[in-house]
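> Got a sequence here, can you build the structure:
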Amino acid sequence: MSKTFVEVAESVGVDEKTIRNVFKDYVALKEREYQFETPKWLGIDEIHIIRRPRLVLTNIERRTIYDIKPNRNKETVIQRLSEISDRTYIEYVTMDMWKPYKDAVNTILPHAKVVVDKFHVVRMANQALDNVRKSLKAHMSQKERRTLMRERFILLKRKHDLNERESFLLDTWLGNLPALKEAYELKEEFYWIWDTPDPDEGHLRYSQWRHRCMSSNSKDAYKDLVRAVDNWHVEIFNYFDKRLTNAYTESINSIIRQVERMGRGYSFDVLRAKILFNEKLHKKRKPRFNSSAFNKAMLYDTFNWYEVNDHDITDNFGVDFSTLIKNLEKGDL
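Coordinates of the predicted model:
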């Protein structure tokens, strides 16, 4: 799959449509050949490939890609989830605040707990703070605007992660801009909600934060965040059950950049096949003993059981994120 359909058709002297049909049969064969283990903790996310958002299902526990689909429509999610034969094994499903995902999971996996990924929630606090920063630019000199733009990453970092120089710069900005100080403190306090392992304490911290936020001059900047938490309260606070998060989000961003770089000339179906059906990328567990196969062999041939070669099962968890990124960076896919 290193050449486009047109290139292959020209090199072997057949019609491009023939090559497409051969590829279609190849994909169907690989779909049957590779059956990834059903995740206990399923992630639903999206990845932009060829300028469109595509559904990506992940195994959070194993940090692997379980499947990729051409779109993230509710019907597509429902169809794919319904194809998982042992879907009752799935305990938790993480996602962003996209209602079609939630509706699909509630329809096909009513037993599973939905968890909104904390990353998407706290990111809204950063966006609110950055909006306040932008609103203050009108009252600054051009030099101040450029400096604040260049140093905005300091505002978005957690305070305890700042070095001495960054702490000094932060204190300088907040000391000169009270509105920015208030918005920054609200951001930090919102992050603080998720630092506790205690769900009751988390609820209490949010209640206190919400009251302070709605009484502040920054309430308009944070209104989208407050509305989101109000609308998705149960799913957001389900985070405290297992503290599950799509920790591979940055991995997805890296994959997007690399796939878009090498994706020119390829269709989505080809890129999907190059990712999912490349066995070098698969994360597998060492073979484990298959007692049912062993017992069956013993039942039918007591004296020749050692000749049976299907006693061991190798679990395949899907495409390993870290291996995929390394191969993409080397152009080896």
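> C-alpha only now, for contacts and for neighbours.
Will do.
> Just the buried residues of the host helix or strand of Lys283, please?
Take DSSP states H and E as the rule and Lys283 turns out to sit in strand 282-289. Across strand 282-289, burial judged by 16 or more other CA atoms under 10 Å covers His282, Lys283, Lys284.
> Tyr66 should be in a strand, yeah?
Yes. Judged by DSSP: H, G, I helix; E, B strand; the rest coil, Tyr66 forms part of a strand.
> The structure of the following sequence is requested for comparison with the preceding one:
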Amino acid sequence: MGIGIPSKILNLPGQRVNQIDWQPDDQKLVIQCRRDRRRKVVDPVTGKKGTINKYVKRQIRDVPLCGYRCMIEIELAQVWISKNERRVEYCKFVDKGSRFTHRFCHLVSGLCRHLSIQAVARHLGLRWETVKNIDKAYLHKTLPALDPSSLTGLKYIGVDEVARAKGHDYMTVVYDMEAGHLIWVGTGRTANVFSGFLQQLPKATAAAIEAVAMDMGPSYQKAVAQCLPKADIVFDRFHVMQNYSKAIQNQRRIEFRKANKPEKELMKGTHYLLLKNPDKLNEKQATKLQTLLDNNAHLNTLYVLKEQLQLLWDAPTYDDMTAQLEQWCQIADQSQMLYLKKFAQSLRRHCTGICNYAKHKLTSARIEAGNVSIGMIRKRARGIQDTEYFKLKIRQSSLPDDKSMFYGIAGYSLT
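Predicted coordinates for the structure are as follows:
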């Protein structure tokens, strides 16, 4: 059937719509176009005017139209260059060799930000690999560059490691802790990887960094000592308390092994009660925990020391925090619990980094929030084999949501 829809409505520059065919068997619309003969032919490499050798037809997929799969049949001019050389002219709405319009790729990438690749593939009737490749290519082209040499105004930064999958392909992520956004992603988690980022910073920017938040791993500490000798290292409260929780768990196992049958029954179901803060317990849980503490001196000591350790971060100054930490360690040294003594030794080794919190009040909350987003990426993908693609998804997760990604053409939305 003939139709007179202007090509501007469909935004197909260089093409004129001839007709739209409805194919009920395939449940799709096919928009047939011809090249606009009024447009001059230009060599896509040199930009010079050329002559037409012949017309080449291509069928590409566009965003759904009226709820149906939409294909566009376009016509492009093949430019005569020389006797043995021809080139197809440039098309604004589709890349060379691609079978999908730019706006369709935009739509696919927007969906992949919030859905699994498998879900998007099923919804759009595409192969899993096709959806992943579309999203990867689109992110490569559209994500803003993370260039350390152009960074300015950094005061506090945070660094952490993330894995594509458990035990596989670790990466280093760096955040601006004041602005709260990702500023760099690198492959690997060694000192050299982080040093490579720090060495790329402008000298003025590096000199202005006052503190770096991190966990207690030695590799990142080494990089800071080499490249930012004047910056303080701040070990976050979350990681300190996480290590203390491991000490509680290990000691509880020891207590359980040497307990008699009634004592074992009392200890069952108390694992997470020992780790939770008192204000998070309901009345039944609080009663059960108190009964356990009344009957086990070692676990009672660990629990009391946990509450005292949390007060460490309320100290007003660095000196006060250092003094309180040493007092806590002395109490731990007097106990007969091996894991508690080892934890106290670790606190003393990392005393400076822990107590630097009093100077800067810097936490790694932004890093942990970023890690949650990265964890959601892994969960949706059920593991990402392509490390480069994983890096792109990490960079995308740090950006604010772009609602325009859900729109292919005016009036069509998947939200």
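> TM-score for this pair?
Once superposed, chain against chain, the TM-score is 0.70 (TM-score structural alignment, normalised by the length of structure 1); 276 aligned residues with a CA RMSD of 3.7 Å.
> quick revisit: toward the C-terminus from the strand holding Lys283 of structure 1, list the very next helix or strand.
Next in sequence after strand 282-289 of structure 1, counting helices and strands by DSSP H and E, comes helix 291-300.
> Flag every buried residue along that next one.
Ala293, Phe294, Ala297.
> Give the other helices and strands that it contacts.
Where contact means 3 or more CA pairs under 8 Å, 6 or more residues apart in numbering; DSSP states H and E, helix 291-300 of structure 1 is not packed against any helix or strand.
> rewinding a little: looking at the buried residues of strand 282-289 of structure 1, which one is closest to Pro178 of structure 1?
Lys283 (51.0 Å; CA to CA).
> In this structure that closest one contacts Phe321, no?
No. Using CA atoms under 8 Å, Lys283 of structure 1 is not in contact with Phe321, being 9.1 Å away.
> Now do the helices in the stretch 51-200 of structure 2.
102-114, 117-124, 128-142, 191-200 (DSSP state H, counting those that start in this stretch).
> closest to Asp333 of structure 2 out of these?
Of all those, it is helix 191-200 that lies closest to Asp333 of structure 2, at 33.0 Å by CA to CA.
> List the buried residues for the very next helix or strand once past that closest one?
As assigned by DSSP H and E, the chain's next helix or strand after helix 191-200 of structure 2 is helix 203-208. Using 16+ other CA under 10 Å as the test for burial, helix 203-208 of structure 2 gives Thr205, Ala206, Ala207, Ala208.
> what does stretch 347-362 of structure 2 contact?
With contacts defined as CA atoms under 8 Å, 6 or more residues apart in numbering, stretch 347-362 of structure 2 is touched by 211, 213, 216, 232-237, 313, 315-318, 321-322, 325-326, 329, 363.
> now the end-to-end length of it.
18 Å (CA to CA, to the nearest Å).
> Find me the equivalent region of it in structure 1.
With TM-score structural alignment applied, stretch 347-362 of structure 2 matches the range 229-244 in structure 1.
> now that stretch, how far from the chain's geometric center?
Its chain's C-alpha centre and that of stretch 229-244 of structure 1 lie 16 Å apart, by CA atoms, centre = their mean, to the nearest Å.
> for Leu156 of structure 1, what are its contacts?
By CA under 8 Å, 6+ apart, the contact set of Leu156 of structure 1 is Asn126, Leu129.
> For the match of stretch 347-362 of structure 2, buried residues please.
Across stretch 229-244 of structure 1, burial judged by 16+ other CA under 10 Å covers Val229, Glu235, Ile236, Phe237, Asn238, Tyr239, Phe240, Leu244.
> now stretch 178-194 of structure 1
Buried, per 16+ other CA under 10 Å, within stretch 178-194 of structure 1: 179-184, 186-191, 193-194.
> how about those in TSV, adding secondary structure and distance to Asp67 of structure 1?
As requested, these are arranged in TSV below (DSSP: H, G, I helix; E, B strand; the rest coil; distance: CA to CA, whole Å):
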residue	secondary structure	distance to Asp67 of structure 1
Ala179	helix	45
Leu180	helix	43
Lys181	helix	44
Glu182	helix	43
Ala183	helix	40
Tyr184	helix	39
Leu186	helix	38
Lys187	helix	35
Glu188	helix	36
Glu189	helix	37
Phe190	helix	33
Tyr191	helix	32
Ile193	helix	33
Trp194	coil	30
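> any common contacting residues for Lys283 and Phe321 of structure 1?
Here Lys283 of structure 1 and Phe321 have Thr64 as joint contacts, going by CA under 8 Å, 6+ apart.
> If anything else comes up later, I'll come back, but that's it for now.
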